[in-house]
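S.K.: this is a predicted model, with the sequence first.
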Amino acid sequence: MPLSFSKGMPGDWKASQKGGAGYLLVQIDGKPYWTDAIGQIPYAVDTFRFYHSIEKTVETAKSWADGTPQSEYDNTNTYDNFFVLRGALYASKRFSYTITQSERSYPAVNVSEQTYPVDCNTLSQPISQDQLALYGFWDK
């Protein structure tokens, strides 16, 4: 699991001296967003690269909602879950994986990551109803 985003680790912007620079909102292309929600995007991309799965990325975010293993499971229709889903959808277009049998006993398989160019503006697109139906498995 990508532990660098856990509470107090290097990926935890709240633990940084600068963090969200004291602001609750940030602007991207002139639109306001909650700083914490934007922080879900790099977490989601990193988690997708670990699991290679949109579903597992969203599920992991719900399990580690406050950044700790003791976190209360967050199965709510929250802003953070939508941003995790946005990041995971972006990562699913940006990365794909090929698994081949190894000629050795360990590791038994080799995993190769392929990277594709994806317009970062896709992150500003809202979650579609089809995407929500496929991946938004939280309380609505």
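M.R.: Okay, I see it.

S.K.: CA atoms for contacts and neighbours, from now on please.
M.R.: OK.

S.K.: the nearest residue to Ala15 once chain neighbours are set aside in helix, strand or coil?
M.R.: Excluding its sequence neighbours, the residue lying closest to Ala15 (CA to CA, 6 or more residues apart in numbering) is Gly8, at 5.3 Å. Three-state call for Gly8 (DSSP: H, G, I helix; E, B strand; the rest coil): coil.

S.K.: what do you get for Val111?
M.R.: strand.

S.K.: which non-adjacent residue is nearest it?
M.R.: That would be Ile99: by CA to CA, 6+ apart, it lies 4.6 Å from Val111.

S.K.: please compute how far the helix or strand that the one you found is a member of lies from its chain's middle.
M.R.: Assigned by DSSP states H and E, Ile99 belongs to strand 95-101. From the chain centre to the centre of strand 95-101 is a distance of 20 Å (CA atoms, centre = their mean, to the nearest Å).

S.K.: tell me what that strand is packed against?
M.R.: Packing partners of strand 95-101 (3 or more CA pairs under 8 Å, 6 or more residues apart in numbering; DSSP states H and E): strand 109-115.

S.K.: pasting the second one now:
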Amino acid sequence: METIVEVDGVPYTFVTENGTTALRLDNKTTASNDTNPADLHLPDIWLVTRSNGMPLFAVRPDVCDKPFRILSADKLYAEKIQWFEPLADFYRERLWVNPKSSVEGSEVYDAYKQHTWQTIIDFAIVDRPSFVYYRNLPGDWKKQSEGGAKFLLCLVEGDPYWTDGLGQIPFAVDTFRKYWEETREVDAAILKTGQTGLDWADGTLGGSDNGSENVYDNFIIIRACLWASENFELVLEKRPMSAQRFGPSGATVASTVFKPSSATRLKTLIDSGTLAKYKTWKP
């Protein structure tokens, strides 16, 4: 099977056979007495494939990287490479996505758990106790059938993401709402949510990813908090309670009510100004 990948305006043909993908380089025919070696140009590209060799997408290597590779998505994930948050560690620019990724029934389509931003939102807005976001419990989106369904990759409206990155969204939305109700201040709630994300980095209290904290998970948490701040409304309600405990006017109770606006914040990269404002890790 042949797949055409265009890199900087130049088309390259990759051939997949028997679970292996290779770049096909077509060279011109030369005279028999021509002893000069042919100049074969390899594209500056890392082509990411399924385990069966089917091309999924491609990223551009950094200047210090090996310029040409064909590697599986599992290998790319093990190297912590990501292509959706430029200011986070291990970023590589995404160059190409297989156009069959959104074609139902294709091998490429089946490599992903297919989602829209709305399906992720539908999961994230459900009220749940905070403890269910613990690893492997019902709030652990990446493991749920209506969430990541244990896939390594999700395709969201044509864009690939690591599933564990998107899995931060429901946790962050729920946690932000909790802190917003407590603090009644958006910025404080975002910062407290970010810190909670660090405290539960591997899905367990006090867990750590054993590396830099400038990783895509924490950027997705900021995205989710900003989205929640624009799609929920903080409602303050006076409730009559024991005058002895709360005084004659009772207590003011805060709640967050879903007021859908748009999914734009979930799609939007974190820029340097936003990062400086909400970053909860060092350096």
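M.R.: The structure has been received and is ready for your questions. Keep in mind the model is a prediction, meaning the values are calculated, not measured.

S.K.: the strand holding Ile99 of structure 1 vs structure 2 - mean distance after superposition?
M.R.: With mean CA distance after the TM-score superposition for structure 1, strand 95-101 of structure 1 departs from structure 2 by a mean of 3.4 Å once superposed.

S.K.: buried residues in that strand?
M.R.: Phe95 (16 or more other CA atoms under 10 Å).

S.K.: angle of that strand against strand 109-115?
M.R.: Between strand 95-101 of structure 1 and strand 109-115, the angle comes out at 160 degrees (axes from the mean of the first three to the mean of the last three CA atoms, to 10 degrees).

S.K.: contact partners for the residue nearest to Val111 of structure 1?
M.R.: Val109, Asn110, Val111, Ser112 (CA atoms under 8 Å, 6 or more residues apart in numbering).

S.K.: residues near the aligned partner of the first one in structure 2, how many?
M.R.: By TM-score structural alignment, Val109 of structure 1 lines up with Thr252 in structure 2. Summarising burial for Thr252 of structure 2: neighbours were counted as other CA atoms under 10 Å, giving 13.

S.K.: Phe48 of structure 1 now?
M.R.: 27.

S.K.: distance of it from Phe95 of structure 1?
M.R.: Distance of Phe48 of structure 1 to Phe95 of structure 1, given as CA to CA, to the nearest Å: 9 Å.

S.K.: again, but for Leu123 of structure 1
M.R.: Separation of Leu123 of structure 1 from Phe95 of structure 1 (CA to CA): 15 Å.

S.K.: for the aligned residue in structure 2 for Gln27 of structure 1, helix, strand, or coil?
M.R.: Gln27 of structure 1 maps onto Leu155 in structure 2 when the alignment is built from TM-score structural alignment. Put simply, Leu155 of structure 2 is strand when judged by three-state DSSP.

S.K.: distance check, Leu155 of structure 2 against Ile45 of structure 2.
M.R.: Applying CA to CA to Leu155 of structure 2 and Ile45 of structure 2 gives a distance of 21 Å.

S.K.: now the helices for structure 1?
M.R.: 35-38, 40-51, 54-63, 79-94, 129-135 (DSSP state H).

S.K.: can you say which of those helices is nearest to Ser71 of structure 1?
M.R.: With CA to CA as the criterion, Ser71 of structure 1 lies closest to helix 54-63 of those, at 6.7 Å.

S.K.: and that closest one, which stretch of structure 2?
M.R.: So helix 54-63 of structure 1 sits over residues 190-199 in structure 2, by TM-score structural alignment.

S.K.: only the buried residues of that stretch, if you could.
M.R.: Per 16+ other CA under 10 Å, stretch 190-199 of structure 2 contains these buried residues: Ile190, Leu191, Lys192, Thr193, Gly194, Gln195, Thr196, Gly197, Leu198.

S.K.: excluding its backbone neighbours, what's nearest the residue sitting nearest the centre point of structure 2?
M.R.: Residue closest to the average C-alpha location in structure 2 (CA atoms, centre = their mean): Gly165, at 3.8 Å. Counting by CA to CA, 6+ apart, Asp217 is the residue found nearest to Gly165 of structure 2 once chain neighbours are left out, at 5.1 Å.

S.K.: all set now, cheers.
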